[in-house]
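> Sequence first, then the predicted structure, then my questions.
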Amino acid sequence: MSQELLCKTAFRFDQPKECPDNLKSLSFDIAKNCDGLPLAIVAIGELLSTEGKDVLEWTRLCDDLSKQLKSNPQFHILYMSKQFCPAAITKGLVKENQEMTLEETAESYLTTLINKSLVQVEWSDSTGRARSCRAHDLMHEVLLSKLEELNLIQSSQANSNGGARFLCIDNNRACDLRRRNGNCQTHSIIFFNLQESHVIVIERLSLNFKLLRELDFENAPLEYIPEEIGNLWHLRYLSLRNSKEKMLPKAIGKLHNMLTLDLKGSLVVEIPDEVRGLCNLQYLVAYSVDHDSRYNIYTDQGIRINGSVIGSLESLEKLYYVDFQSQNGEHFGRELRRLKRLRKLGITKLKSDCGEALCDAISQMHHLHALRISAVKEDEVLELESLSPPPSLHRIRLHGKLMTLPGWISEMENLVEVSLHWSRISDDSLKILGDLPKLLEVWPHEGYDGAELHFEQGKFQKLKFLALRCLYKLEKLVIDRGSLPCLENLLMGPSPLLQEVPNNICNLNCLRTLVFQEMPKEFAKRIMPCEGPDYWKVEQIPNVCFRYETQGMYC
């Protein structure tokens, strides 16, 4: 079996008998050296997949394995996989090139690590993107061993000699940073479990950590950052995510090497004009989420920033979210046009009369991958007909009234995700989405106001995830045979006027999860096991769930 697994991994064959004859004996020897360890077999298989059918490389690898696996097979397999990773990974360097940004390059390296089984994907979204990863247990042991050997990371050892490049500081050790003197070689500090603000500690950072490049205060109860942070000239990454920070210091403009400023979940509502000094800034993530109220268009709040400041940040690749300045929409739009490197853009509080100015700006963003536009209120019409989005656009979220789907969406052949929240489309223009060849996710949250929704035969051929949320006027759902053939997850409700599950839902052979939220009890009774007359429609679906809200919580 280990030989079969090795061949499958190396050549991605469904049948191991397709392994070339001249490699069969070698594959047996290699698999035997792996001592039956699945991780080792997969790691070596992935390694061999890059070598193709090169007999010499297979022979060399087999010889090396037999020599190195005598002492500790787990460690050596993982170490050898590491040897075949791109040099930029093993050296900790990611460099931008003309074809890809830093983020895109890093993602390609992560894919390489995943393919070599050095990193495991904990969960990915329906589009296939890895959203959470972890190191394999054996790889974790290797990393800890190497980090200790090289003195790269010190965990809660703030009173040590300062030789580590990376420090992880908990609440009990944070104050010890004040006693550290000298030109410390530390480049990165991560604070965790902080119970106090420790502002004095931050003031001392500029004296004791002159070479600091990364500073992470995620979840820290910090209410303000002192002006002394402007003395950390080498700082490239600053995270205040989910902190209590309300206002950025003006000295932030001195950090000319800053690449990432993460303010997600903080209390910052306005960016100071001094930010124009961050000429190399690539990622500005700054929005808050209100988790205490029912989901509405105000749940995600962007930040305010002057148009002239926006225009000076021409290196930006991610801007999420920023309020569109309605008092001078044309000026704000002109400044936004200068951000030609943007990959991801989120706009909030857009008024109808500013729609054309925003559309003109987006037309200059030829590398845009993801776009979210939210109106200033739920019944504000999004005027987006003049939009000419770039063909690189993969994800689009439109939050606001549309009435009809813009015609240009039919030309977006690379779209994989479409979200229509509070769009209240009342005609059949939603059918446009059914012909998009790569579409994987559709989220119409209060996005459709019609009484009947019809998924026609041959439409939505790649769709995996569909959330029919809050379609309050929906009375009938029709799914033709041959529609939605790849659908895996379907969420429905609340739709109080919908009487029954569509008959052809049992023909969705790939459907794995069906969730009904806040649906009428009579609807639920019809598909209950044994007693429900419509149970036959859902009995082949592995997971069927009902969710109801009680006392502010979903059960």
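Received it, and whenever you're ready, just let me know what you need.

> C-alpha only now, for contacts and for neighbours.
Noted.

> who touches the residue nearest to Thr404 when sequence neighbours are not counted in this structure?
In space, and not counting its chain neighbours, Thr404 is closest to Ile425: 5.1 Å by Cα to Cα, 6 or more residues apart in numbering. Residues in contact with Ile425 (Cα atoms under 8 Å, 6 or more residues apart in numbering) are Lys401, Leu402, Met403, Thr404, Leu405, Gly447, Tyr448, Asp449, Gly450.

> Just the closest of the residues you listed to His394, please.
Leu405 (17.1 Å; Cα to Cα).

> From Asp435, how far out is the closest one?
From Leu405 over to Asp435 the distance is 14 Å, taken as Cα to Cα, to the nearest Å.

> and here's the other structure:
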Amino acid sequence: MAESSVNFLLEKLATLFEKDVHLFGGVREEAVYLRGELERMKAFLRIADTLQESDEELKVWVKQLRDISHETEDILDEYTLLQGHDHDHGRGIFGSLYRLGCCIKNAKACYRIGSELQAINSRIKEICEVHKRLRHKFRKAEQDPGSDDSAGNTWQDCRGDALLLDKSDLVGLDEPKNQLVGWLFNGSSGREVVSLAGMGGMGKTTLAKQVYDDPEVKKHFEVRAWITVNRSFKFGDLLKDMVQQLFKAIRRRIPQIVANMNDYQLKTTIKELLQNRRYLVVLDDVWHLYEWDAIKYALPSNGCGSRIMLTTRNADVASTTGVLCEGKAYNLKPLPPPESWDLFCRKAFQWNKCPSHLEEICKYILRKCEGLPLAIVAISGVLATKDKRRIDEWDMVRRSLGAEIEGNDKLKDLKKVLSLSFNDLPYYLKSCFLYLSIFPEDHLIERMRLIRLWVAEGFIEAKEGKTLEEVADDYLHELLNRSLMQVATTTPDGRVKTCRIHDLLREIIIPKSRDQNFTTIVKDQSLQWFERARRLSIHSTLQSVQPNRSVSQLRSLFMFGASENPSISKLFPSGLRLLNVLDLQNSPLEKFPVEVVDLYCLKYLSLRETKVKTVPRSIGRLQSLETLDLKHSNVNQLPVEILKLQRLRHLLVYQHEFVSYEHFHSKKGFKVMSNIGVLQALQKLCFIEVNQDGGTIIRELGKLNQLRRLGLLKLRKEDGKALCSSIEKLTNLRALSIASVEEDEIIDLQHLPSPPLLLQRLYMRGRLDALPHWIPSLPSLVRLSLKWSQLKDDPLIYLRYIPNLVQLELCQVFLGDRLCFRADGFRKLKILSMDKFDELRCIEVEMGAMASLEKLSIQRCKLLENVPSGIEHLTKLKVLEFSDMPVDLMKTIRTDGKDNWKVSHIPEVYSTYWREGGWEVYSIESMTDGEYCPLPSNPFSHELQTRWKSWK
């Protein structure tokens, strides 16, 4: 983590020099010296960050360097703040005198800053001496691993213990074991790779060992070898280990020459030994693709049905090897609750039942384990030593599980296994991962919120050809692939919507984050927190904030679940001069906090889901602001001063509004200024009302060539030509949402000469004379929503050839009585929703149409007499949902209905009805004598209840 701090500081120094800021008072000289020394120590930091936990002297050195980096960053930001402050206080003699006073004041401040940098450089010189000695120490340890100076050996790698587990420790392996054995036996005669992926502690090694030792597997493969690939493996030693195992497997003496072979000779020997034999090689704990690449050419594809089994924490390694080597990947899932409870009781109570007075505590602790076998075994082992009559001892573990993991020797292996994934991260991902500690337990983290926060914090490194947000999205997917984060929800077209972190990983990164002064989490008044806190996350109540604490170095402030009105000036009377991020989402704010406009460094401001109604004109002073999130607030108009925010990248001002089932407008946006085109950095602009001076505003939109997402409300027919002209210029557009001013107002988009090639999502709400000619030619389109189009011609004829369409929503789109899905259309479509086709009497699905369809929803088609003809051809359909449909149609598919055979292959068939502002859900089987019995609960009820809240 010190590497992250130093890199961030070096980037800031580089930016300072690039801007050619006039550095005086010794500032430039000291900054140049500091930059040079940090560059010299940078390479060693990568090693230091990994080994500091096993070497106290190294740990102290890393902490000192990190503190210096933070202090220097503060000094440079203070300097930049002084240089960039606007001191224009009018004209005339009084204005001149005021500016002169400011100049004198700033000159004094600059000399002070130069002195502070000089003091820091004195400390840097001391640290450099320690650095030289530590570097010599670790170079010596590398040359002689057995020496007293060697580091990193204080913890014994206990992953091998997974190979020695008793049968009593094995739960829930039968099904995945049978699957993997089947993959090893079946398939082609060529070499195939079977990958087993999952987060640390999931039981990958244990499962692989069960497969490896299976009697049928032993009989099937002539030669077997088990190779453990750890993070610090030496390739030559790995190859020698494999050669030795292979000679033993074929019962031949190991030649003495093997000890002196180079890597090429070892690979050649392995290949010769395996060339004509059916072999199974297990590569356990592969971290990176280069580890696989280093060995794959020694393992021949000999036409004997040989297999390689690979275990990894990195889903990208598993999927890539599977694709390149014609193999399969198995993602190991957490233990389900019944099996987790069974394993827990075996270890905690020696096969006995859990005492009733401890059951609630045990189930809470088990929920924190989230089905992770290593965690269940380790924590239940700790509890097994507790007195079962002392409920307070057990409750202590429940309340302080994080502290137990941190300090209990019996849990050190659990901590180490989970920490290995963190230690393996490149420095640029460590900051991003530690950042997750700001969110409360069980909090679903919105993907785009996290991405914008990472960008505002400066964690994202610029890459040519990509926006910072796109790079941040790559970071997020890398954390997901490494099993350090989990996908919680996805959008219908497959994008990650929310994610989460495993509870035990969170318990591990919170103390790590606290120790490194990265984030301070405040939940109660008893908790001590640093004077120099960098990020402060307040959970539940503002009463936990200690009054009059100095937070002059605070960079980010978050509030989660606060019930009191947060007054920043009262909470932090000394001010938040250097604050970059202020996230007050979902707090009970009623007025815009006026003190915010003095936070000149602020890059991210979220007042989402507050009751704020107006934004002051002084917001124009926030020259660094990149994200302004007012979504679901009561703001519907912004002051013209918003145009001064030239760095603004994301402007979100809208709220969902569900008035009734039949209501046309579902969103309220805001009125925008006619010269909005000056905000050249904008990437997301949602949702603007264009019915006032629409022509001018729409033409201005064409200047925003960085836009990725655009949302327009209240569009008029006469604005269509200007909008097409602007869309043609928005070459980076990924998502476009358009709603006409009234339900019968025509949207005229026929004037676009060529389709926006990168457009992925298109939402159109309003009447169409004809389907815009360019829509079927959108090569990147994955989601299309057309509502209230009232077309006279069947739109399916034109839409069926959109090559990558995954989700299609059609509401009151067609006035005819028959729709036909042709055999050659909608090849990739997975989700289809059809709503309010008032004249529709017949739907036909030809064989071969919609071959990938998984969910079909039909709503409010009052004249539809039968289920779609040919629905039986949709073999991948998992969910069929009817909403507010005629009861007579429903009777035809109940268990004794004439068309039941058509839907019998579909796992989930539901009928729903809108009743008094909510959905009632029924299964088809529950209908008897023409009446429905509501289901008490089912997995789709929450989705149905919330559907109209997100109605586009």
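Cool, got the structure. Small disclaimer: the values here were computed from a predicted structure and weren't measured.

> Mind checking which of Leu405 and Asp435 of structure 1 has more residues around it?
Higher neighbour count among Leu405 of structure 1 and Asp435: Leu405, with 22 against 16, using other Cα atoms under 10 Å.

> Please name the spatially closest residue to the aligned residue in structure 2 for the more buried one (chain neighbours excluded).
Aligned against structure 2 by TM-score structural alignment, Leu405 of structure 1 finds its counterpart in Leu771. Of all residues not flanking Leu771 of structure 2 in the chain, Pro795 sits nearest, at 7.0 Å (Cα to Cα, 6+ apart).

> what do you get for Asn306 of structure 1?
Asp273 (7.0 Å).

> Can you find the partner of the one you found in structure 2?
Match for Asp273 of structure 1 (TM-score structural alignment): Val640.

> Grab the nearest non-local neighbour of Leu401 of structure 2.
Once chain neighbours are set aside, the closest to Leu401 of structure 2 by Cα to Cα, 6+ apart is Glu507, at 7.7 Å.

> actually Leu704 of structure 2, not the one I typed
Per Cα to Cα, 6+ apart, closest to Leu704 of structure 2 is Gln680, 5.3 Å.

> hang on, isn't that neighbour packed against Gln706?
Yes. Counting by Cα atoms under 8 Å, Gln680 of structure 2 does reach Gln706; the two are 7.0 Å apart.

> so is Pro485 of structure 1 in a helix, a strand, or just coil?
At Pro485 of structure 1 the chain is in coil, as set by DSSP: H, G, I helix; E, B strand; the rest coil.

> how about it, what's its partner in structure 2?
Pro485 of structure 1 maps onto Ala851 in structure 2, by TM-score structural alignment.

> of the contacts of Ile425 of structure 1, buried ones?
Buried residues within the contacts of Ile425 of structure 1, counting neighbours by 16 or more other Cα atoms under 10 Å: Lys401, Leu402, Met403, Leu405, Gly447, Tyr448, Asp449, Gly450.

> can you list these in a markdown table and add secondary structure and distance to Leu319 of structure 1?
Output for these, formatted as a markdown table (DSSP: H, G, I helix; E, B strand; the rest coil; distance: Cα to Cα, whole Å):
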| residue | secondary structure | distance to Leu319 of structure 1 |
| --- | --- | --- |
| Lys401 | strand | 23 |
| Leu402 | coil | 24 |
| Met403 | coil | 28 |
| Leu405 | coil | 25 |
| Gly447 | coil | 25 |
| Tyr448 | strand | 29 |
| Asp449 | coil | 32 |
| Gly450 | coil | 35 |
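
> and Arg346 of structure 2, how many neighbours?
20.

> roughly how far apart are the residue nearest to Leu401 of structure 2 and Arg555 of structure 2?
23 Å.

> One more: Thr731 of structure 2?
35 Å.

> rewinding a little: which of the buried ones among the contacts of Ile425 of structure 1 lies closest to Asn489 of structure 1?
When the buried ones among the contacts of Ile425 of structure 1 are compared against Asn489 of structure 1 (criterion: Cα to Cα), the nearest one is Gly447, at 18.3 Å.

> The closest one maps to what in structure 2?
When structure 2 is aligned by TM-score structural alignment, Gly447 of structure 1 is paired with Val813.

> Tell me the spacing between that match and Leu819 of structure 2.
As defined by Cα to Cα, Val813 of structure 2 lies at a distance of 11 Å from Leu819 of structure 2.

> Gln543 of structure 2 now?
From Gln543 of structure 2 to Leu819 of structure 2 the distance is 61 Å (Cα to Cα).

> now Ile698 of structure 2
On the measure of Cα to Cα, Ile698 of structure 2 and Leu819 of structure 2 end up 36 Å apart.

> Next: Leu51 of structure 2.
Distance from Leu51 of structure 2 to Leu819 of structure 2, by Cα to Cα: 66 Å.

> Over to Asp284 of structure 2?
54 Å.

> what do you get for Ser624 of structure 2?
53 Å.

> and the aligned partner of Asn328 of structure 1 in structure 2, what does it touch?
Counting by TM-score structural alignment, Asn328 of structure 1 corresponds to Asp693 in structure 2. Applying Cα under 8 Å, 6+ apart to Asp693 of structure 2 gives the contacts Ser674.

> same thing but 10 Å
For Asp693 of structure 2, the contacting residues are Val672, Met673, Ser674, Asp719, by Cα atoms under 10 Å, 6 or more residues apart in numbering.
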